[in-house]
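Participant: Please find the sequence and the predicted model below.
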Amino acid sequence: MRVPFTKMHGLGNDFVVFDAREAVLPPLTRSVATALADRRTGIGCDQIVLIEASVIADWKMRIINADGSEVEACGNAARAVGLLLKAAATLETLGGVISIRPDGEANEIAVNMGTPSFDWCAIPLAYAMDTLAMPVAWDSLDRPVAVNVGNPHLVFFVADAEAVPLHELGPQIENDPLFPQRVNVNVAAVDARDAITLRVWERGAGLTRACGTGACATAVAAMRLGLVDRKTSVSLPGGVLAIEWADDDTIMMRGPAAISFTGSFDWGDYA
């Protein structure tokens, strides 16, 4: 069975996107997902994204990490889907229903990510603690903020985000027993009242060039701590996202998405 796909990215966070709204795809097993995501022998990506029919929203978006695990939310993937749809829409995700719309420039997409959660059981954590100043540490990283923006994030504010050995500490923190569903790890430096520099270790994907939900979680954490204003830019290795925490408590993310190329493959080559 020959299957078409679109290779896309949001600030370098890259996806293999399948439009399954009408066409029926074979089962996307963990082994098929990891084979497709392999950058040496597959198409290569951080995540696989499926656009499907939904009964509670305009469309459904599923996100599969490079390790084959399915996750609740992905802000960059939402912008990629918005670019493909070319119209405002609501998207059902495992993390809830979000809305997307074209925003100004041809490749700019705005995403309403919904409301953040801060309760320890909503992150979730293994036991109760203050999520605004968690009494935990991993080497030099301590007292993080925990936020759920459809998926779980841990945010550390540091003097220099580039100096943190995130390739070493990221997997340790992601898989710590404190996080029953694992966690995304963010290290951020506040540069001004409207500017943050961020690096992210993504759960199931590792270091990525950008993470939309990470930018949202980090911005909201900084706002709760009074470090930045309610509108801020978040600079990631792949580029800049604009984040606003609105008066109605929803988070609005704005940024670009792009199509890298289109193609097709024989599903049996990866099954």
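Facilitator: Perfect, thanks for sending it. Numbering: from 1, shown residues only.
Participant: all contacts plus neighbour counts: C-alpha atoms, from now on.
Facilitator: OK.
Participant: I'd guessed residue 99 sits against residue 87; true?
Facilitator: No - with the criterion set as Cα atoms under 8 Å, residue 99 and residue 87 do not qualify as a contacting pair; they are 10.6 Å apart.
Participant: out of those two, which sits in the more crowded spot?
Facilitator: Taking residue 99 and residue 87 together and counting by other Cα atoms under 10 Å, residue 99 has the greater number of neighbours (19 against 13).
Participant: which residues does that one contact?
Facilitator: Taking Cα atoms under 8 Å, 6 or more residues apart in numbering, we find residue 99 in contact with 88, 89, 90, 91, 111, 112, 113.
Participant: ok, and it, which helix or strand is that part of?
Facilitator: For residue 99, the host element (DSSP states H and E) is strand 96-102.
Participant: In the helix or strand just after that strand, which residues are buried?
Facilitator: Downstream of strand 96-102, the first helix or strand assigned by DSSP H and E is strand 108-112. By neighbour count, and taking 16 or more other Cα atoms under 10 Å as the criterion, the buried residues in strand 108-112 are 108, 109, 110, 111, 112.
Participant: Give me the distance between strand 108-112 and the centre of its chain.
Facilitator: The chain centroid and the centroid of strand 108-112 are separated by 14 Å, computed with Cα atoms, centre = their mean, to the nearest Å.
Participant: Give me the residues contacting whichever helix or strand comes after it.
Facilitator: Counting by DSSP H and E, the element after strand 108-112 in chain order, helix or strand, is strand 137-138. The list of residues contacting strand 137-138 from outside it, by Cα under 8 Å, 6+ apart, reads 143, 144, 169, 173.
Participant: Please identify which of these is nearest to residue 156.
Facilitator: Compare each of the contacts of strand 137-138 with residue 156 using Cα to Cα and the shortest gap goes to residue 144, at 4.7 Å.
Participant: Which strands or helices does the longest helix belonging to the chain pack on?
Facilitator: If you go by DSSP state H, the chain has its longest helix at helix 212-224. Taking 3 or more Cα pairs under 8 Å, 6 or more residues apart in numbering; DSSP states H and E as the contact definition, the neighbouring helices and strands of helix 212-224 are helix 75-85, strand 145-148, strand 152-157, strand 184-192, strand 195-202, strand 231-236, strand 239-245, strand 251-256.
Participant: Put this next to the first one:
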Amino acid sequence: MNRRFHKMHGLGNDFVVVDAREDGFAFDAAGARAVADRRTGVGCDQLIVVGPATGADVSMRIWNADGSEVEACGNATRCVAALVGRDCTIDTPGGLLRATLTGEGVAVDMGAPRFGWNEIPLAYAMDTAAMPVGWGPLETPFAVNVGNPHVVFFVDDVEAVPLDELGRGIETDPLFPERINVNIAQVIDRRTIRSRTWERGVGLTRACGTGACAVAVAAIARRLADGPVTIHLPGGPLAIDWTPGGSILMTGPATHVFTGELDAELLRA
């Protein structure tokens, strides 16, 4: 049978969202790839399934466009809260998240960042605040897990970095056994940062919510910025606030584009 879905996005980071709270629905990697294909499917960066939960209002599972399942997605979390239509708790593989509807969109408590080399994880121990590694012009990244793993490189000009050429090699480097999301960041002033993200399993993206969180945490930890910080992504701005030792608060929009049906033949592709 066909399956109803919602097309949604957060600053251009787009999703196919299936609401399975009333009747369970399972995707596998092949089904996720078929739906995400922009030529023969619906097209999206991630496929999201919203389901029932124990100890939370709803659950959220996330598949990247390449069929890999991941722990967290900040932009998708805001979209799930907007779909639910009220303040809610969301159980994800990366932890329990709390979302609040605001006049600016949705605010999400993303939990506390993790900095241990084995929490990213890395293949071996090293200083995650200034990793002694580099790829071409990108050197000495900051590594952090904000529900999923990220590295952040601070650069003079984010537009001058060929992230489309460097991103995949960094993502799949053996140093990162679970692959890695790659962010480049340019500090404009202590409250403003420009950023671009290569998202694991997706590629270049117009916005990455967890990437914006990682950038803000890295900048504040390195004393390059003060919270709250506005992170300007290609798709628009996100507001990120974090105090060392506390949780990350992300605030931004969530947009519903249209509702449709997934053809049963597509799901069997």
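Facilitator: Looks like it came in fine. Because the structure is predicted, anything quoted here is derived from the model rather than measured.
Participant: before we move on, back to that, how far off centre is the strand holding residue 99 of the first structure?
Facilitator: With Cα atoms, centre = their mean as the basis, strand 96-102 of the first structure stands 14 Å off its chain's centre.
Participant: same question, stretch 84-96 of the second structure
Facilitator: Once both centres are worked out by Cα atoms, centre = their mean, stretch 84-96 of the second structure turns out to sit 15 Å from its chain's centre.
Participant: Would you mark the buried spots in it?
Facilitator: Burial within stretch 84-96 of the second structure, assessed by neighbour count using 16+ other Cα under 10 Å, is assigned to 87, 88, 89, 90, 91, 92, 94, 96.
Participant: now stretch 106-126 of the second structure: which residue numbers in the first structure?
Facilitator: Aligned by TM-score structural alignment, stretch 106-126 of the second structure corresponds to residues 109-129 of the first structure.
Participant: Any buried residues in that stretch, and which?
Facilitator: Here stretch 109-129 of the first structure shows 109-120, 122-125 as buried, counting by 16+ other Cα under 10 Å.
Participant: likewise stretch 187-197 of the second structure?
Facilitator: Using 16+ other Cα under 10 Å as the burial criterion, the residues of stretch 187-197 of the second structure that qualify are 187, 190, 191, 192, 193, 194, 195, 196, 197.
Participant: Quick one: map residue 191 of the second structure onto the first structure.
Facilitator: Using TM-score structural alignment as the criterion, the counterpart of residue 191 of the second structure in the first structure is residue 194.
Participant: Quick check: the gap between the closest residue to residue 71 of the first structure other than its chain neighbours and residue 76 of the first structure.
Facilitator: What sits nearest to residue 71 of the first structure in space, not counting adjacent residues and going by Cα to Cα, 6 or more residues apart in numbering, is residue 63, at 5.7 Å. Relative to residue 76 of the first structure, residue 63 of the first structure is positioned 11 Å away (Cα to Cα, to the nearest Å).
Participant: the more surrounded of these two?
Facilitator: For residue 63 of the first structure versus residue 76, the count of surrounding residues by other Cα under 10 Å is larger for residue 76: 30 against 23.
Participant: Any idea which residue is closest to the centre of the second structure?
Facilitator: Of all residues in the second structure, the one closest to the mean position by Cα atoms, centre = their mean is residue 73, 3.6 Å from it.
Participant: Tell me which residues touch it, please.
Facilitator: Residue 73 of the second structure sits next to 62, 208, 209, 210 when contact means Cα under 8 Å, 6+ apart.
Participant: which among those residues gets closest to residue 239 of the second structure?
Facilitator: Residue 239 of the second structure has its nearest neighbour among these in residue 209, at 9.9 Å by Cα to Cα.
Participant: what kind of secondary structure is the equivalent of residue 34 of the first structure over in the second structure in?
Facilitator: In the second structure, residue 34 of the first structure lines up with residue 33, judged by TM-score structural alignment. Reducing the assignment to helix, strand or coil with DSSP: H, G, I helix; E, B strand; the rest coil, the entry for residue 33 of the second structure is helix.
Participant: Now residue 33 of the second structure: closest residue in space, sequence neighbours ignored.
Facilitator: residue 67 (5.1 Å).
Participant: That neighbour: neighbour count?
Facilitator: Number of residues near residue 67 of the second structure (other Cα under 10 Å) recorded here: 22.
Participant: One more: residue 2 of the first structure?
Facilitator: Should you count by other Cα under 10 Å, residue 2 of the first structure turns out to have 11 residues around it.
Participant: ok now do it, which residues does it touch?
Facilitator: By Cα under 8 Å, 6+ apart, the contact set of residue 2 of the first structure is 264, 265, 266, 267.
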